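Peer 1: structure, please.
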Amino acid sequence: MLAAERRDHLLGLLARKGKIVAKDVAADLGISEDSVRRDLRDLASEGLCQRVYGGALPASPAVVGYDARHAVAPGGKRKVASAAAGLVRPGGALILDGGTTALAVTHALPRDLACTVVTHSPTIAAALLDHPQAEILLLGGRVIKRSAVTCGAAAVEAAQNVSADLCLLGVTGVHPEAGPTTGDAEEAAMKRALAARAAGTYILASSEKIGTASRFRVLPWDKVSGLITDADPHDAVIEQIKALGVEVLPAG
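Peer 2: Okay, here's the model as predicted:
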């Protein structure tokens, strides 16, 4: 089989099965695992898959700059945001992650809602300025410009001194095996620090992120209260996530 044919075969496997196991592909094609791994490295370099131990998973389409992310599935993000906003109770305390889906949550919150919002995103804080009853606590630290959030030791330390009823986290990939993932190690660590300070943590993920993975896991599924998504509730990946004991809240 020519290299181009192997490439098409691997991409087809990702589309059909949602993952590639290198040793199984090598056995099926009668080639070495090294050849499969080289092919996967090439695909990963083009952003077409996310390499993991033993193989690969579909790559998230959401690992792009902050400005570009606004154009990715805006309708799905609005649906997810509307469902997430419904979890915020009057008088409650919310930890709200950065990102475009979290920004959509601020637009979905009632203007007159009295609540406390803790965030490490200057963009989120600014978007809440026209919510007169919302108290805003902005966690300081080093600003990662591509995501418009603060991270690092100072931000993590600040997070350790707050608590909330609810944490809403944005991610770039959601996969039954890889879990909720993101493309930056510091951002993943900050998301874990935020989640640790809330009574419940929900993952925000529009449908294009379902079944995909990025490099860094945010949380194991047993640390997640639920997943809010506009994906088909009967999608095979969603069914696998439900089987792990994760509550899936439909956003329609």
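Peer 1: alpha carbons only for contacts and neighbour counts from here, please
Peer 2: OK.
Peer 1: list the buried residues in stretch 123-131.
Peer 2: Applying a neighbour-count criterion of 16 or more other CA atoms under 10 Å, one finds 123-125, 128, 131 buried in stretch 123-131.
Peer 1: can you check stretch 230-240 too?
Peer 2: Within stretch 230-240, the residues scored as buried using 16+ other CA under 10 Å are 230-231, 237-238.
Peer 1: just stretch 202-216 next, same as before
Peer 2: Buried residues in stretch 202-216, counted by 16+ other CA under 10 Å: 202-216.
Peer 1: pull up the distance across it, start to finish.
Peer 2: 18 Å (CA to CA, to the nearest Å).
Peer 1: can you check stretch 165-178 too?
Peer 2: Terminal residues of stretch 165-178 are spaced 26 Å apart (CA to CA).
Peer 1: same thing with stretch 203-218?
Peer 2: The first residue of stretch 203-218 is 10 Å away from its last residue (CA to CA).
Peer 1: what number of residues lie near Ala93?
Peer 2: Residues lying near Ala93 (other CA atoms under 10 Å) number 23.
Peer 1: list the contacts for it?
Peer 2: Ala93 sits next to 115-118, 163-166 when contact means CA atoms under 8 Å, 6 or more residues apart in numbering.
Peer 1: among those residues, which are located in strands?
Peer 2: 115-118, 164-166 (DSSP state E).
Peer 1: could you also give me the structure for this next sequence, so I can compare it with the first?
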Amino acid sequence: MVPEQRRQQIVTALGTRGMVRADDLANQLGVSLETIRRDLNELERRGELTRVYGGATRAPKRSESWDRRAGSHVPAKRAIARYAVRLLQPQRTVFFDAGTTIYEAAKALPGDWVGSILTGNGHVEQHLSDHPGVRVQLLPGDMRDEELSVSGPAAERVFDKKSVDVAFVGADGIHPQAGLTGCHEGEAAVRRLAISKSFERYVLADSSKLGRVSQFRVTDLASITAVITDSDVTKDVLDALVARGLRVHVAPPVSVEQLA
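Peer 2: Reported below is the predicted structural model:
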């Protein structure tokens, strides 16, 4: 079977099942696991699937809007956000990355917290602009319209002279071998610099991001202080990340009243 025929069979299997495991595909198609991994990498490059720990899932819709993503996994994101902001001491400088989970952290920031916020997230800047104890600075650079995320050379140059105490960063994928990855090259570059110029580095990511691999590499797991995720994380993915030396904090679920 030629590679393209094999890859089409993988795509067909994904359309039926929604998720495939690499070892199952190797057995079914009569090829090595390494060959399947190369096929999955190529199909992800084309946007036809998303790599996850041990296999692949259907690729997310690229047209998904900010509002739609902000409305997904809300209990998980709010649990992560409430847990994360409890880690912040007053009078610190904190970097808030792009992404909807980071935005939830901004919304969860206590009204009596005092400190400085540096952010590449226009939604965060807008929300915290009236916070009485916060001095908020939006990175300069190129802004993506609906996302209001800032990236580019001007944003990156800020970190030439500036460091932060704590970085809250997002992720499109966190994988035991591939590390932290993102789906937007400019945002990945800003995220990488923020991590390199901070003393504590927390990845805020709901459990759907764990085990996944996205297109642009950010950093390896050793550069991360901890990942904060939700209680839906599966044991196999959690164990694989912990085995690589990553600290994973599982946020307790929020109540119905806390979601209101």
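Peer 1: superposing both, give me the TM-score.
Peer 2: The pair, once superposed, lands on a TM-score of 0.82 when counted by TM-score structural alignment, normalised by the length of the first structure; 246 aligned residues with a CA RMSD of 3.5 Å.
Peer 1: count the residues that sit near Ala71 of the first structure.
Peer 2: Ala71 of the first structure: 11 surrounding residues under other CA under 10 Å.
Peer 1: please apply the same query to Asp112 of the first structure.
Peer 2: Asp112 of the first structure has 12 nearby residues by other CA under 10 Å.
Peer 1: how distant is the helix ranked longest in the second structure from the center of its chain?
Peer 2: Counting residues, the longest helix found in the second structure (DSSP state H) is helix 3-17. With CA atoms, centre = their mean, to the nearest Å as the basis, helix 3-17 of the second structure stands 27 Å off its chain's centre.
Peer 1: now for the very next helix or strand once past it, which elements pack on it?
Peer 2: For helix 3-17 of the second structure, the following helix or strand on the C-terminal side (DSSP states H and E) is strand 19-21. Applying 3 or more CA pairs under 8 Å, 6 or more residues apart in numbering; DSSP states H and E, we find strand 19-21 of the second structure packed against helix 3-17, strand 55-58.
Peer 1: give me that answer again for 6 Å
Peer 2: Here strand 19-21 of the second structure touches strand 55-58, going by 3 or more CA pairs under 6 Å, 6 or more residues apart in numbering; DSSP states H and E.
Peer 1: so which elements touch the strand it packs on?
Peer 2: Strand 55-58 of the second structure packs on strand 19-21, strand 49-52, going by 3+ CA pairs under 6 Å, 6+ apart.
Peer 1: among the buried residues of stretch 123-131 of the first structure, which ones are in helices?
Peer 2: 123-125.
Peer 1: pick the one among those closest to Asp222 of the first structure.
Peer 2: For these, the residue nearest Asp222 of the first structure by CA to CA is Ile124; the value is 27.5 Å.
Peer 1: enumerate every residue touching the closest one.
Peer 2: Ile124 of the first structure is in contact with Leu103, counting by CA atoms under 6 Å, 6 or more residues apart in numbering.
Peer 1: same question, Asp239 of the second structure
Peer 2: By CA under 6 Å, 6+ apart, the contact set of Asp239 of the second structure is empty.
Peer 1: measure the nearest residue to Pro180 of the first structure once chain neighbours are set aside to Arg217 of the first structure for me?
Peer 2: What sits nearest to Pro180 of the first structure in space, not counting adjacent residues and going by CA to CA, 6 or more residues apart in numbering, is Val174, at 4.5 Å. Plainly put, Val174 of the first structure is 9 Å away from Arg217 of the first structure if you go by CA to CA.
Peer 1: with respect to Val246 of the first structure, which of the buried residues of stretch 123-131 of the first structure is nearest?
Peer 2: Using CA to CA, the shortest approach to Val246 of the first structure within these belongs to Ile124, at 27.1 Å.
Peer 1: what about the helices in the stretch 151-252 of the first structure?
Peer 2: 153-159, 185-195, 236-243 (DSSP state H, counting those that start in this stretch).
Peer 1: the first one: average distance to aligned residues in the second structure?
Peer 2: Translated: helix 153-159 of the first structure. Compared with the second structure after fitting, helix 153-159 of the first structure deviates on average by 0.9 Å (mean CA distance after the TM-score superposition for the first structure).
Peer 1: give the buried residues for that helix.
Peer 2: Using 16+ other CA under 10 Å as the test for burial, helix 153-159 of the first structure gives 155-159.
Peer 1: got CSV for the buried residues of stretch 123-131 of the first structure, with distance to Asp8 of the first structure too?
Peer 2: Converted to CSV, those look like this (distance: CA to CA, whole Å):
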residue, distance to Asp8 of the first structure
Thr123, 41
Ile124, 41
Ala125, 45
Leu128, 47
His131, 51
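Peer 1: from these, which single one is nearest Thr101 of the first structure?
Peer 2: Within those, proximity to Thr101 of the first structure (CA to CA) peaks at Ile124, which comes in at 10.4 Å.
Peer 1: now check the second structure for the residue matching that closest one.
Peer 2: Aligned counterpart of Ile124 of the first structure in the second structure: Val124 (TM-score structural alignment).
Peer 1: grab the most central residue of the first structure for me.
Peer 2: The first structure has Val171 as the residue nearest its centroid, 1.3 Å off, counting by CA atoms, centre = their mean.
Peer 1: contacts only, for it.
Peer 2: For Val171 of the first structure, the contact set (CA under 6 Å, 6+ apart) comprises 181-182.
Peer 1: if I look at it, how far off is Leu113 of the first structure?
Peer 2: Noted for Val171 of the first structure: a distance of 26 Å to Leu113 of the first structure, by CA to CA.
Peer 1: from the contacts of Ala93 of the first structure, which would you call buried?
Peer 2: Neighbour counting by 16+ other CA under 10 Å classes 115-118, 163-164, 166 among the contacts of Ala93 of the first structure as buried.
Peer 1: about what we covered before: quick check, nearest of the buried residues of helix 153-159 of the first structure to Arg6 of the first structure?
Peer 2: Taking CA to CA as the measure, Arg6 of the first structure sits nearest to Val156 out of those, at 44.3 Å.
Peer 1: so which residues of the stretch 1-150 of the first structure form strands?
Peer 2: Ranges of strands in the stretch 1-150 of the first structure, per DSSP state E, counting those that start in this stretch, are 20-21, 49-52, 55-58, 93-96, 115-119, 134-138, 142-144, 149-151.
Peer 1: show residues contacting the third one.
Peer 2: When you say that, I think you mean strand 55-58 of the first structure. Contacts for strand 55-58 of the first structure (CA under 6 Å, 6+ apart): 19-22, 49-50, 212.
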